[in-house]
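Asks: got a sequence here, can you build the structure:
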Amino acid sequence: MQVPMTPGRILKRAVKLYPDKTAVVDGDIRWSYSEVQNRVNQVVNALRGLNISDGARVAVLDYNTYRYMELYFGAALSGHVLSPLNIRLAAEEYAYILNNAENEVVIFHADFITVLDQARPRLNKVKNFFIADGPCDEEWITGTYEDLVSGAPADPDHHEPDDENNMLNLYYTSGTTGNPKGVMLTHRNIYANALSTIIAFKLDDATVWHHIAPLFHLADAFFIWSVTYQGGCHVMQRLFDPKPVLQTIQNEHITAAMMVPTMINFLLAVPGIDGYDLSSLQWVMVGGAPMSPANAQRMMEKLGCRYISGYGLTETTPLLTVGNLKDTLADSEDADKMNYLTRTGLEVPGVDLRVVDQNGADVPRDGSTIGEIIVRGDNVMKGYWKLPAETEQAIKDGYFYTGDLATVDAEGYILIVDRAKDIIISGGENIASVEVENVLYQHPDVLECAVIAVPDEQWGEVPMAMVALRQNAEAGEQDLIDFCRQKLARFKVPKTVKFMTELPKTGSGKILKIKLRKQYAAPGD
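Replies: Predicted coordinates:
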């Protein structure tokens, strides 16, 4: 017998075994799994009642709310594709993504009405806009999200995919080509990753998961499915604010969460942190950027929980490695244990991960020879939306090439040492340097430019732009920063601009970013 691997089976189990247990907490909302199922049924019927095509893309632009819980499962059971949107983008970026994805429905929080109204004249396919937590007081808004859902019947009418490899979610991720790329994840991808996550983190029905990192990112969203499968509880943190986060951990008896290092740094800086009862917190998965052993130790001491590193990509749904300590290393010196724990980690069950040289051969497990991480498994994406050439370039000989450079030691621990792709990771957010460069090149005074990551105490990394101006041009640093702010999300805008007569280049004319990094990206520069 072959039963389709689909998230619908995940919710079905939770409702069957834990019908009256609290499933989701969001402010005053506390819904049981039975209540979540009723809401999901209404979402399914509401979407099917709209005049949209089969498999239509439904975009959601929202904070971490209960809506994500019901929409992630509602899309799986209605035969539609959910397309979560980063809440920090500019109107021009939303217009590109919504048009590229051919979204027919946009569900958005009222806080984003202005930026969507700015993007709206450029949209080609969107038929319906539904506003959440706000009134329907603009002629272009179809209605409120709550009216859409609450007005639909709660009768179960669930869709089971004809093919578990059908696209279910469409995430946009920064790419080296400048424009974000749509990553197609399937029913099978989501289901398989949930199983891997449960095993890797030993999730059970006592898990109380704190959704702190944004749910439009897979970095946190993949726990929607794994925690639900085990009948755990989801607690929503609409926006990251250090004091309310600590208060929620105390009040809701949080057991686990995912955070990027920047968030942890903010938490540890809260005055009076020792006054919060954080005794329920068992572990925090740290991902999005590396964390030093010293900072990891400080986190464990202050929060009183275990540190677990995690690594993955949107293209891999996302989990690839987890930094658990092998039982054969339990008697190691404390310093050695921390070095293992803060490495990128061990491949999770269901993932075949290799580190290979330029000829595709596995590098020695010596902890020093550098190669590229390649992976295969049920969690690897279907491909890039509308980009067959890029898909073919990324998936070769049955493996997905991550572009991340790493070593592997004798124990099998992976350690990422560099990123082959020019991606800047700022506060856990990915920034494609080429995307920023493309904007700078639109300025009439810019002759050539390069954007690199430089260390930042608060955000880990921030973009810095190196610019050579055209002859007799007079644009200054603030002029270029202001220009970028008109076209990019604020976190993508260069924090500083360095002017040069000419940028260093290779013999073939390519800009030598490695030389710029050595000169400007060293700590203390």
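Asks: use CA for all of it now, contacts and neighbours both
Replies: Will do.
Asks: was I right about Arg13 contacting Tyr229?
Replies: Yes. The pair Arg13 / Tyr229 is scored as a contact, 6.6 Å apart, by CA atoms under 8 Å.
Asks: please give the structure of this sequence too, so both can be compared:
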Amino acid sequence: MMDWLRYGAEHYPNRICINQYTYNDIYRSVVHVARNLERSDVSRVAILSDNSVTMAIYVLAAMLVHKEVLLLNIHLKPNEIENQLAQLDVTTVLHSIERRDQLPNSIYAIVFDSLESILSDLAPEDTFDWTFKDSDIAAIMNTSATTGQFKSVPLRWGQIRAHVQASQKVLGKTEEDNWLVVLPLFHVSGLSILMRSLYNGTAVTILPKYDEAQVLKLIESEKINMMSLVPTILTQLEPTITHHKLRVILLGGEFIPMALIDACEKKSLPIYKTYGMTETFSQSVTFSVLEHPHKRDSVGRPLPDMQVRIDNPDTDGVGEIHLTGPMVMTGYINKKPIDGDLNTDDIGYVDEEGFVYILNRRKDLIISGGENIYPKELEDLVYTLPSVKECAVVPVPDDKWGQVPALFVAFHDGESMTADDILSFMTKSLAKYKVPKYLKILPELPRNGTGKIVRNELRLED
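Replies: Okay, the predicted model is just below:
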């Protein structure tokens, strides 16, 4: 925000901002809602809603009145929401009417006004302070929220400002930019799109959720030219794209099968692989695959002012990935501050040209009989099988080896393979200790609200 919205209303009031609404429309709506919210004397509020123009307005309005905005995951159960609110001392929740039943009775719930009523205020009085200190908290997001154990990430204005400036340098901008938002606004991938677009003075198109037919229509009509997707969604969408004028497809959130990169390259789909996290306000490493096809296995170079350091590297230069820079958080809420150096818990290396390679998350590393097994290596191999839709490798306790790999596979509709055929195929390319000791075929793999595979829900006995 940081005056970007008000600047847009003053300098290009009739330019599209969100969906069909102009910068002037959104500015007036935000001021209207902010007038109501400023009466509350609480310093921190929560928002619970599916993606919508109204949700975006309420997020921006709460920020405008200098509230710290806790963005709640809509997939949480009422007891999980109650736990998060209690731990963060939040007593007020702004919500869409559809989400009321998820809220505990102990809190003060304020339902969103209708978009029509918000837009009807034609001449709102703007007496607000549009300046924010870099150290002020704009939003709070809880990570690992569906596991019961979570950490609260404070997203400060300094991080947001540093991110949008660096992202613009890497992705560029045009006045025609219109960024599709199908990833949740309660997630950093969704919120960062909104902030980038306000900073750039460009448009966003918000959909309530991913709808393949609607997305395809937006692409082929050339209404949108930028998207942020997870690989699962793009894998489903790519075969249906026949015509496009896309400028950027920001792709991250989980490991990307090489078969998907190949298919996108053949159609000149502008894939920008990215690596980032809530703690760094989204992308911190990015590159264009079409511009650097020989680096397709990497996740790119660090954004301007970001640094990647490999801690405790082995003889091959592989170690824990640490990030430093102005986008990195100062520490989790109610936890010890970090010293400006964030241990991502990911394992990888940096090549001589500064490109970063991710081998695996530390928590996903399988140590079997003293040997390191990187699930990504096994998954990349399985993804080369045309019938495989999705797969994941996880560790299973073993009395002899400590841990052994287990493979979970789902096939495309109408496709199948036997477990023996898959394991035989893998045996030809892998050392014996890397070949999965267990294999389970599922109709689909469990995923969270942003489309990531939830590995801790994969069970052999289910």
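Asks: after superposing, what score do the chains get?
Replies: Scored by TM-score structural alignment, normalised by the length of the second structure, the superposition of the two chains gives a TM-score of 0.75; 395 aligned residues with a CA RMSD of 3.7 Å.
Asks: still on that earlier bit, neighbour count winner among Arg13 and Tyr229 of the first structure?
Replies: Neighbours were counted for Arg13 of the first structure and for Tyr229 using other CA atoms under 10 Å; Tyr229 has more, 24 against 15.
Asks: so what does that one match up with in the second structure?
Replies: The alignment partner of Tyr229 of the first structure in the second structure, by TM-score structural alignment, is Tyr199.
Asks: what's the answer for Gln250 of the first structure, then?
Replies: In the second structure, the residue paired with Gln250 of the first structure is Glu220, using TM-score structural alignment.
Asks: report the mean deviation for the one helix or strand the match of Tyr229 of the first structure maps to after fitting onto the first structure.
Replies: For Tyr199 of the second structure, the host element (DSSP states H and E) is helix 188-200. When the first structure is overlaid, helix 188-200 of the second structure sits 1.5 Å from its aligned residues on average, using mean CA distance after the TM-score superposition for the first structure.
Asks: list the contacts of that helix.
Replies: For helix 188-200 of the second structure, contacts defined as CA atoms under 8 Å, 6 or more residues apart in numbering pick out 1, 4-5, 8, 17, 141, 160, 164, 167-168, 173, 179, 181-185, 203-204, 228, 277-278, 281-282.
Asks: which ones among the residues you listed map onto strands?
Replies: Counted as lying in strands by DSSP state E, out of these, are Cys17, Met141, Trp179, Val181, Ala203, Val204, Ser228, Met277, Ser282.
Asks: what sits against the counterpart of the fourth one in the first structure?
Replies: Which is Val181 of the second structure. Aligned by TM-score structural alignment, Val181 of the second structure pairs with His211 of the first structure. Contacts for His211 of the first structure (CA under 8 Å, 6+ apart) come out as Asn64, Asp220, His234, Val235, Met236, Gln237, Ala257, Met258.
Asks: burial count for the third one?
Replies: Same thing as His234 of the first structure. Around His234 of the first structure there are 24 residues (other CA under 10 Å).
Asks: same check, this time on the fourth one
Replies: Counted with other CA under 10 Å, the neighbours of Val235 of the first structure add up to 26.
Asks: also Glu146 of the first structure?
Replies: Glu146 of the first structure has 16 nearby residues by other CA under 10 Å.
Asks: that one should be in a strand, yeah?
Replies: No. Looking at Glu146 of the first structure with DSSP: H, G, I helix; E, B strand; the rest coil, it is helix, so not inside a strand.
Asks: ok, it touching Ala132?
Replies: Yes. Assessed by CA under 8 Å, Glu146 of the first structure is found in contact with Ala132 at 6.9 Å.
Asks: SS state for Glu175 of the second structure?
Replies: coil.
Asks: then Asn86 of the first structure?
Replies: Following three-state DSSP, the label given to Asn86 of the first structure is coil.
Asks: Ile373 of the first structure now?
Replies: Classification of Ile373 of the first structure using three-state DSSP returns strand.
Asks: the closest residue to it other than its chain neighbours sits in which helix or strand?
Replies: Nearest residue to Ile373 of the first structure in three dimensions, chain neighbours excluded: Val355, at 4.5 Å (CA to CA, 6 or more residues apart in numbering). Using DSSP H and E, Val355 of the first structure sits in strand 351-356.
Asks: which part of the second structure lines up with that strand?
Replies: By TM-score structural alignment, strand 351-356 of the first structure lines up with residues 306-311 in the second structure.
Asks: check contacts around the residue nearest the centre of the first structure.
Replies: In the first structure, the residue lying closest to the centroid (CA atoms, centre = their mean) is His217, at 2.7 Å. Applying CA under 8 Å, 6+ apart, one finds that His217 of the first structure lies in contact with Pro84, Asn86.
Asks: show me what counts as buried in stretch 158-166 of the first structure.
Replies: Under the neighbour-count criterion of 16 or more other CA atoms under 10 Å, stretch 158-166 of the first structure has His158, Glu160, Pro161, Glu164, Asn165, Asn166 buried.
Asks: for the last one, what are its contacts?
Replies: Pointing back at Asn166 of the first structure there. Thr186, His187.
Asks: kindly state which residue of the second structure is aligned to it.
Replies: By TM-score structural alignment, Asn166 of the first structure lines up with Asp136 in the second structure.
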